[in-house]
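**Student:** The following comprises the amino acid sequence and a computationally predicted model.
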Amino acid sequence: MRTLFAVVLLIFSGLFLSCSDKNEYVVEAELSNLSDQPLYVIHDRFRAGMTLDTIRPVNNFFQFKGSSEALTRVNILNPDRTLLLRLYLQNGDRVKITGDVEVPGEIKISGSNTNEELGKFRNENSVVLGRITEVEKKYALDKDLSAYYSDITRLRDSLYYPVKKYVTENTSSPVSALLIYEYLLDDVNFKRCDSLFKSIDPDGKPTNIQALVELFLENVKKTEIGKRLPYFAFKSDKDSMLYTSSFIGKPTLVTCWTADDNASIHEILSQRDIFRKTDKKKLNMVSFSLDPDSIGWKRQIKADSLNWRHLRIPEGWNDRWVKQIGITRIPYTLVLDKTGTIVARNLYGKELEDYILKMLADTEKKEKNK
């Protein structure tokens, strides 16, 4: 009787584990040179939001679980919050990771064809990806956004042809969509990304990744060079009204930022030099804050003597106008000519200053020659 009970228990346990596997994903890792400090796992579930797990490796081993019916991005972070490894998982996946944390380009992944293919791509392009990691670490402290995006764009350019080759040879694989989303998607090369993404078979595009890529591309196209800024009417920090129509007649620099973001503050302080070097009668400058807290925003404006026009959008990212212009990053800059047409976007620091000064000089020269 006890034997029969034991057999039934084992069968029931097996069925339970089988059902459990179908309702979750499981990751087991055995990585040498793990410190005894905690690692962090971010489960970025589409529409369901992000969750953060803290895990403590024991003897170079750790395990974590999660649940998502759709393919979801999972970031494993080092103790200093830099990226160690990125996976794409959904319920039913059981993944094993082996390797050395000091040689992330050679970490092996098994148990999931999607992640095995992504891991193979990472290993084959480990030199470029290693440089991208170095750039991200460098600029985490140095907020020179112009140099950062220049370096990142150059490195992403070198990944374009390996990604294109994979996509061309694997148009029905979900890995093709993931590689574009992971390594190419930005507002500089969006046209190439759009064309490459359209070449993938519809069945090869995971629903959530397709939604994210298409949303990004749609947002980028809203402020393409040559378009007009959508109409707005907002209150300034001094409670006066400001309208889009007030920009017509002279070039305008528009910046979206937040006072609690270090990169935003660095850029706004850089723009203070532009304000001091330019004739106020020849250039409009207006900054839109997405800060929910007006106190910190006003304190920042006063403390740093940011004496151009500032507006706060209390609804932040949820504001209708913010969605209309399709902001993809913070800080976000747009340069308009005197007709209100967008002529440049997402320039920063010295690059932005040089562009503005040249634009004003060219405008003045044209007016003199009329």
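**Tutor:** Yep, it's here.
**Student:** Every contact and neighbour count from this point should use C-alpha atoms.
**Tutor:** OK.
**Student:** Hmm, Leu87 and Tyr25 touching each other?
**Tutor:** No - between Tyr25 and Leu87 there is no contact under C-alpha atoms under 8 Å: 11.2 Å.
**Student:** what are the ranges of the strands in the stretch 201-350 of the chain?
**Tutor:** Here the stretch 201-350 of the chain has its strands, by DSSP state E, counting those that start in this stretch, at 233-235, 241-243, 252-257, 284-289, 309-312, 332-336, 342-345.
**Student:** Comparison target, given below:
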Amino acid sequence: MMHKMKSLLYLGALLGMANACNKNTTPTTGGTDGAGYQLSGQLQNAPAGTKVYLAELGETQFVSRDTATTDEKGQFKFTGSLPEAGLYQVKTSDQNQALVVLSNGSRVELSGDANQLPTTYTVKGSPDSELLKTITRTLESSQRQMQQVMPRLEQRYTQAAQAGRQDSMQAIQRQAEALQSQGQREVARLVRQNPNSVVSAFVLSSVLNPDDNFTLADSVATQLKASQPNSRYTKSLVARLEPLRATAIGTTAPEISLAAPDGKNLPLTSLRGKYVLIDFWASWCGPCRRENPNVVKAYNKYKGKGFEIYGVSFDQDRAKWLKAIEADGLIWKHVSDLKGWESAAGQTYGIKSIPASILLDPQGRIIGKNLRGEALEAKLASVLK
């Protein structure tokens, strides 16, 4: 239903992968001297001999690092030496896992019910691990709310769409977006309070959308480059932000010069002197097509007041592209190189999902991103007085 719902997929980076993505490798154990880490735990409902697995979060999956067994009291212990602080998963099964942060010198204590570990575990001795737990619980709560409410909103949205009630569709969309943003705002607040944590770096590069949180992410990256310059999480966040820097609010939008429907190249800079909405979309993109009526409404209202739209299509089929333009009444400027996700403009602007949009002032500076419906109209009303 909603274009922003895709950002919930970031939740999988922290929760879904923790439950499912495990790579079987030969367990390895580091040194056990005082400079290394120690993770001790006590699990309820864990008979003596229960296996406990420790896995490190790699780039795309968890990699097995060690295995321990519980004693008659449900206690277990991992010790070792690490090259740097990292995110780790402790689990008794794929359904029963907890996330912690380990680093040399850390003494982490974990406890919980072996049969309900995700919802019962507590962790002490590691501020980073406690932060990770708080963020995980926040995201889990947000996800549960979405799962409970979204089916009803989806049904109402479909009914409104079938009846052609645009106002109702927009109201339902605002409800869903507000619900989704609650959890994200709380996570952003926690990150803002912990700018030197590797957890914050991971969350900003893999869980929250760094494009929507660029100022916060850039600030955290700056502090981490000073405090932990060699951390893989610092490097990952810095690399994630680099392509976004060119399209940050206040910067001059990079040039786009692709073919219009008539076959002639139409440079973005040819529209200087007007407020321009760069609209990334495609004929095959359902959320894009559902958003088009809102864009048409804004265009019809402000096209005579110094406003233009520069549509960049991620289509590959020319006929389908042109048919969608006509069917949806998109009577503004259009370009495409018909390369789909390999679009040169999409690569330049770092577009990972559509619909996506960027609003430029008459000098070509970026003044807004991903404005939809009433938000777009409100922004245009404020600048086109």
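**Tutor:** Perfect, I can see it now. Given the structure is predicted, the values throughout are model-derived calculations rather than measurements.
**Student:** picking that back up, which residues are in contact with each of Tyr25 and Leu87 of structure 1?
**Tutor:** Both Tyr25 of structure 1 and Leu87 lack any common contact, where contact means C-alpha atoms under 8 Å, 6 or more residues apart in numbering.
**Student:** Turn the strands of the stretch 201-350 of structure 1 into TSV, including distance to Val7 of structure 1 and mean neighbour count.
**Tutor:** Conversion of the strands of the stretch 201-350 of structure 1 to TSV gives the following (distance: least, C-alpha to C-alpha, whole Å; neighbours: other C-alpha atoms under 10 Å):
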stretch	distance to Val7 of structure 1	mean neighbour count
strand 233-235	72	14
strand 241-243	76	13
strand 252-257	63	22
strand 284-289	65	21
strand 309-312	67	20
strand 332-336	63	22
strand 342-345	68	19
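**Student:** would CSV of the ones you listed with distance to Tyr149 of structure 1 be doable?
**Tutor:** As requested, these are exported to CSV (distance: least, C-alpha to C-alpha, whole Å):
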stretch, distance to Tyr149 of structure 1
strand 233-235, 30
strand 241-243, 31
strand 252-257, 17
strand 284-289, 21
strand 309-312, 26
strand 332-336, 12
strand 342-345, 12
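**Student:** what about these, which gets the closest to Ile225 of structure 1?
**Tutor:** Ile225 of structure 1 lies closest, by C-alpha to C-alpha, to one member of the strands of the stretch 201-350 of structure 1: strand 342-345, at 5.2 Å.
**Student:** tell me, the closest one lands on which residues of structure 2?
**Tutor:** Mapped onto structure 2 using TM-score structural alignment, strand 342-345 of structure 1 covers residues 366-369.
**Student:** And that stretch against structure 1, how far off on average?
**Tutor:** By mean C-alpha distance after the TM-score superposition for structure 1, the fitted stretch 366-369 of structure 2 averages 1.9 Å away from its aligned residues in structure 1.
**Student:** What are the buried residues along the longest helix belonging to structure 2?
**Tutor:** In structure 2, taking DSSP state H as the definition, the longest helix is helix 127-162. Buried residues in helix 127-162 of structure 2, counting neighbours by 16 or more other C-alpha atoms under 10 Å, are found at 127-133, 135-140, 142-143, 146, 150, 153-154, 157, 160.
**Student:** same for that helix, what does it pack against?
**Tutor:** strand 96-102, strand 122-124, helix 166-193, helix 198-206 (3 or more C-alpha pairs under 8 Å, 6 or more residues apart in numbering; DSSP states H and E).
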